[in-house]
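Novice: turn this into a structure:
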Amino acid sequence: MVPRPEGPQPRPHALPQTTEDDIDAVDEQLLALLQANGRASYAELARQVGLSAPAVHERVGKLETAGVITGYTAVVDPSAVGLGVTALVGIIDSDEVDDVGMLEAMSALPQVQDCWRTAGTEGYVLKVRVTDIPALEDTINALNRVRGVSRTRTTVVLSTKWEGRHGRTE
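Specialist: Modelled structure (predicted):
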């Protein structure tokens, strides 16, 4: 297995920017395989797409350089690290909304794992992971104190059937 760096690495000689039109069926297959298993070796990827390992290495490098592949991560079971409660928290903006300040304040809370800017009543939706319900209450209280937050609306997740599309075909 070829070790992979944390994220895309700059190349000494920049390759042309990849556009959506430049991504062919083999690149799409490589992306699907890497999403299912980011630790797959170039040899394993090559076997599955019918190319040589050096050709796959070059293609993956181009996808990284172009920003199509933005990094490689480990998927961790939240309950295994003591985060037994997941909630989706909608942020309803006040008239004094300061997107930059709000984003800084929300990103400073380690309980906030994901943040989406949304259309509709809620300006943002956050995925929050905490140890228990009192910790969720503390997090919601902290979010409600952020300048620009009028109020929040929280949905507690009862169970997770799947997250992401790791290993799934659409």
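
Novice: make it CA atoms for all contacts and neighbour counts henceforth
Specialist: Noted.

Novice: pick out the residue nearest the middle of the chain.
Specialist: By C-alpha atoms, centre = their mean, the chain has its centre lying nearest to Asp114, at 7.2 Å.

Novice: residues contacting that residue?
Specialist: If a contact means C-alpha atoms under 8 Å, 6 or more residues apart in numbering, then Asp114 has Leu126, Lys127, Val128 as its contacts.

Novice: and this one, so I can compare the two:
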Amino acid sequence: MAVPLADDTDRTLVAALGADGRATLKTLAGLTGLSVSAVQARVRRLEADGVITGYRALVDPEALGLPMAAFIAVTPLDPEHEYDIPERLAELSEIEECHSVAGEDSFL
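Specialist: Okay, here's the model as predicted:
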């Protein structure tokens, strides 16, 4: 079930952290007009509620010598085992996303 954001301040915090996950509490306080401790409490609540699920670095694949991305259509050989495909693909570190799609193929 989706957790609604409490107010415009929550939306501001989520947007700011979405744009810069390393934004300091002081910076966020300046954006919202709240104290640093109030911002920290709100961010912790947003994390506890599952609105903010983590922080990560955005890596430039080309800087690592990986200049392309590939989309691969997957159709199971055995339709009875179609729904365990995402779990199996999750074991491969190279797979970043797996989406169920309509049509001839089952996953992309």
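
Novice: of the contacts of Asp114 of the first structure - the most surrounded one?
Specialist: Of those, Val128 is surrounded by the most neighbours, 23 neighbours in total, counting by other C-alpha atoms under 10 Å.

Novice: Val156 of the first structure versus that one, what's the distance?
Specialist: With the distance defined as C-alpha to C-alpha, to the nearest Å, Val128 of the first structure ends up 9 Å from Val156 of the first structure.

Novice: aligned to Ile52 of the second structure, what sits in the first structure?
Specialist: Here Ile52 of the second structure is matched to Ile69 in the first structure, going by TM-score structural alignment.

Novice: SS state for its match?
Specialist: The assignment at Ile69 of the first structure comes out as coil when based on DSSP: H, G, I helix; E, B strand; the rest coil.

Novice: and it, how close does it get to Val56 of the first structure?
Specialist: For Ile69 of the first structure, the distance to Val56 of the first structure (C-alpha to C-alpha) stands at 14 Å.

Novice: and those two? Which one has more around it.
Specialist: Comparing Ile69 of the first structure with Val56 by other C-alpha under 10 Å, the one with more neighbours is Val56, at 23 against 17.

Novice: next up, identify which helix or strand the more buried one is on.
Specialist: The secondary structure element spanning Val56 of the first structure is helix 53-65 (assigned by DSSP states H and E).

Novice: mind giving me the packing neighbours of that helix?
Specialist: Of the remaining helices and strands, those touching helix 53-65 of the first structure by 3 or more C-alpha pairs under 8 Å, 6 or more residues apart in numbering; DSSP states H and E are helix 42-49.

Novice: you'd agree Gln40 of the second structure is up against Leu25?
Specialist: Yes. With contact defined as C-alpha atoms under 8 Å, Gln40 of the second structure and Leu25 form a contacting pair (6.5 Å).

Novice: tell me which stretches of the second structure form strands.
Specialist: Assignment of strands within the second structure using DSSP state E yields no ranges at all.

Novice: ok, the match of Ile52 of the second structure touching Gly38?
Specialist: No. Ile69 of the first structure sits out of contact with Gly38 when judged by C-alpha under 8 Å, with a separation of 10.5 Å.

Novice: Glu94 of the second structure matches what in the first structure?
Specialist: The equivalent of Glu94 of the second structure in the first structure is Gln111 (alignment by TM-score structural alignment).

Novice: let me know how buried its match is, in neighbour terms.
Specialist: Here the neighbour count serves as a burial measure; for Gln111 of the first structure (other C-alpha under 10 Å) it reads 19.
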